[in-house]
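K.L.:
Need a 3D model of the following:
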Amino acid sequence: MAGLCFDMYGTLCDTSSVRARLGEVLDVPDRLVAAVDETWRRKQLQYSYQSAQMDDYEPFWTVTSHALDYALAAYDLDPDAEARDRIRDAYDHLEPFPGAVEALTRLSEAGHDVVVLSNGDPAMLERLAANAGLAPHLDDVLSADAVRTFKPDPAVYEHAAEALDRPLDDCRLISSNAWDVAGAGNAGMATTWVNRSRDPPETIGARPDREVSTLPAVADDLS
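P.N.:
Sure, this is the predicted structure:
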C-alpha cells in the first residue's frame, strides 16, 4: 500500500465552478465570465510560480486574491471590496469532480493512506474539504505552506513524504495538472495523471507513470 497524495484544485475540485459566483456578482455576459475565470486561474498559477522563484512567499489565499484583482482589471471591472470578497469566497465552495468521493473511499478501504497535497494554505484547504464533502474520506490535508513555497518545488513533495513517514518513491501524486505530475516525478515521487482533456504530457520534467481519464479510474488502477 502507498501514500496517495491528491492535488485539490483542478483534480478533486473544479476551479471553473467559480463561474456561477462570478456571474452572480458581476452581472456580465457568460463570455466575459468565462474570460475572467480563465485569466484568474492562469494568473493564480503564474503568481505562485513567481512567488517561489523570487523567494517571496505569500499564502495561496493571498496569491489567489492578487490574481483575482488582475483578472478584474484586465477586463475593466471594478467591483467593490464586498463584491470581491464574495467572488474570492467561491474558492471555499468549489464543486467536487464526479467520482471524487468514490475514488477516495475505495482507495482508503483498499488500505492506502489518502491525503490532499496542495498549494492551498491550510485554512482554505480545510474549508474546501469540508464544504465539498471530502474531509471524511481523507487521512490528512497537507499544504505547501509548511515549506513556504509552491509546487512544483521538490520541497513540497518531500514534505508530503516526511508527513506520511514514507520514502518519497513510496508516495504517489494524483493530479490533473500536467506540470504538477512532471514536478512530482522529477522529485522522485510516483505519479498518476488524471488527463481529462487528453492533452499531451509536459516536455519538461518527468512523464507520468500512469495515466487515466477519471477519478474512479484511479481507484480501478490502484485498489
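K.L.:
Going by C-alpha atoms from here, please, whenever you check contacts or count neighbours.
P.N.:
OK.
K.L.:
got a list of contacts for stretch 154-169?
P.N.:
Stretch 154-169 has contacts (CA atoms under 8 Å, 6 or more residues apart in numbering) with 3, 5, 113, 117, 142-144, 146-147, 149-151, 171, 183-184, 186-190.
K.L.:
let me fix that: stretch 188-200
P.N.:
By CA under 8 Å, 6+ apart, stretch 188-200 touches 11, 157, 168-178, 181, 184-185, 208-215, 218.
K.L.:
So among these, which ones count as buried?
P.N.:
Buried by 16 or more other CA atoms under 10 Å: 11, 157, 168, 170-178, 181, 184-185, 208, 211-212, 214-215, 218, out of the contacts of stretch 188-200.
K.L.:
List the ones among the residues you listed that fall in helices.
P.N.:
Counted as lying in helices by DSSP state H, out of the buried ones among the contacts of stretch 188-200, are Tyr157, Ala178, Val181, Ala184, Gly185, Leu215, Val218.
K.L.:
Would you do the same for the sequence below? I want to compare the two.
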Amino acid sequence: MSLQTLKAEPRIIFFDVIETVFSLAPLGDKLTELNLPAGTDRLFFAQLLRDAFALSASGVFQPFPDIAKGTLAVLLHSLGREADETTLKEILGIFSQLPAHQDVKPALERAKNSECQAVLLTNGSRANTEKLVRDNGIEHLVDDIVSVEDFSIWKPQPELYRLAALKYSCAPANALLVAAHAWDVHGAIQAGFHGIWIQRHESFYHPLMGSPDGQVTSLVDAVDLGVQLLQ
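P.N.:
Got it, this is the predicted structure:
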C-alpha cells in the first residue's frame, strides 16, 4: 500500500488498530479453549500494555511481539500453567487472525469518499497489521500503515503522533486519531491532534485523560465527525 498523493494541506484520520479496528474476541475464545480463567484475555492485554508503557517510560523500546511473549509467559506462570513455546505460539498467533469490527468497512468507505486520508497507527508490527488488513479485505480502503516500530517510540508518547503526522507533511491540527482507548486519545490530543473516542470494550471515558472532540459508539459516526472537524 502507498499513500495517495496528498494535497498541500493534507487532512489525515489516524485509526488505532487493536480493538478500534480489529476485535480481540478471538483471543478470549482461545484462552477459554485452553481452560484459562474467565477474563484472562483482558488481564493479558492490560498487562502487555503496562509492560510496554513501563519500558517506554524508562527509555527502552521493544517491539510488540517480544513484549507480548514475555508478558504472556509471566501471566501463564502466575496461573500455574506451563509457558512452553508451543503454548505461547498458539496464543500469540491469534493476533494475526483478528477480524475487523462490522462498522470498519463502511467507515473506511466514508473516509475514502472524503478529502481525508485513512492511516492505521499501531503499537503492533507493520507486517502483522498488513496481514490483518489483507485478510479482512480492506487494503483498498487503507491509505497507509504507521507502526511504532518505524520510530521506536510507543504510543501514547506525544512525539510518536507528531512524527506520524510529519511523515505526511501534515500539521497536527489537521490530524485526528480515532481510538477505543482513552490513553491513546489523550496522547494524540497532547500532540495537538483532534481526538475521537469510540466505545468498544470500555463504556466510560477516563476523566483524567484529555477531553476528546467526540465520543461515539460507531466507527462510521467517528469518521463523519472527523471529516467535519478537519474541514
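K.L.:
Quick check: TM-score for this pair?
P.N.:
With the length set by TM-score structural alignment, normalised by the length of the first structure, the two chains reach a TM-score of 0.90; 217 aligned residues with a CA RMSD of 1.7 Å.
K.L.:
show me where the first structure has strands.
P.N.:
3-6, 13-14, 95-96, 113-118, 140-143, 171-175, 190-194, 210-212 (DSSP state E).
K.L.:
Relative to Asp69 of the first structure, which of these is closest?
P.N.:
With CA to CA as the criterion, Asp69 of the first structure lies closest to strand 13-14 of these, at 20.5 Å.
K.L.:
Provide the aligned range in the second structure for that closest one.
P.N.:
Mapped onto the second structure using TM-score structural alignment, strand 13-14 of the first structure spans residues 22-23.
K.L.:
now stretch 36-56 of the first structure
P.N.:
On the second structure, the counterpart of stretch 36-56 of the first structure by TM-score structural alignment is residues 40-60.
K.L.:
if we can go back for a sec, can you redo the strands of the first structure as CSV, where the extra columns are distance to Asp69 of the first structure?
P.N.:
Formatted as CSV, these follow (distance: least, CA to CA, whole Å):
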stretch, distance to Asp69 of the first structure
strand 3-6, 28
strand 13-14, 21
strand 95-96, 23
strand 113-118, 22
strand 140-143, 24
strand 171-175, 27
strand 190-194, 30
strand 210-212, 35
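K.L.:
Give me the distance between the aligned residue in the first structure for Gly93 of the second structure and Leu68 of the first structure.
P.N.:
The alignment partner of Gly93 of the second structure in the first structure, by TM-score structural alignment, is Asp89. The gap separating Asp89 of the first structure from Leu68 of the first structure is 11 Å, by CA to CA, to the nearest Å.
K.L.:
What of Glu38 of the first structure?
P.N.:
10 Å.
K.L.:
higher neighbour count, those two?
P.N.:
A direct count of neighbours by other CA atoms under 10 Å for Glu38 of the first structure and Leu68 places Leu68 higher, at 22 against 16.
K.L.:
That one and Trp40 touch, don't they?
P.N.:
Yes: if you go by CA atoms under 8 Å, Leu68 of the first structure and Trp40 touch, sitting 5.3 Å apart.
K.L.:
Show me where the second structure has its helices.
P.N.:
25-33, 40-57, 64-78, 85-92, 104-112, 126-135, 158-166, 182-190, 219-229.
K.L.:
Kindly reformat those helices as CSV containing distance to Leu208 of the second structure.
P.N.:
As requested, the helices of the second structure are arranged in CSV below (distance: least, CA to CA, whole Å):
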stretch, distance to Leu208 of the second structure
helix 25-33, 28
helix 40-57, 18
helix 64-78, 26
helix 85-92, 32
helix 104-112, 28
helix 126-135, 30
helix 158-166, 16
helix 182-190, 9
helix 219-229, 22
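K.L.:
Please identify the most buried of these.
P.N.:
helix 182-190 (a mean of 25; mean count of other CA atoms under 10 Å).
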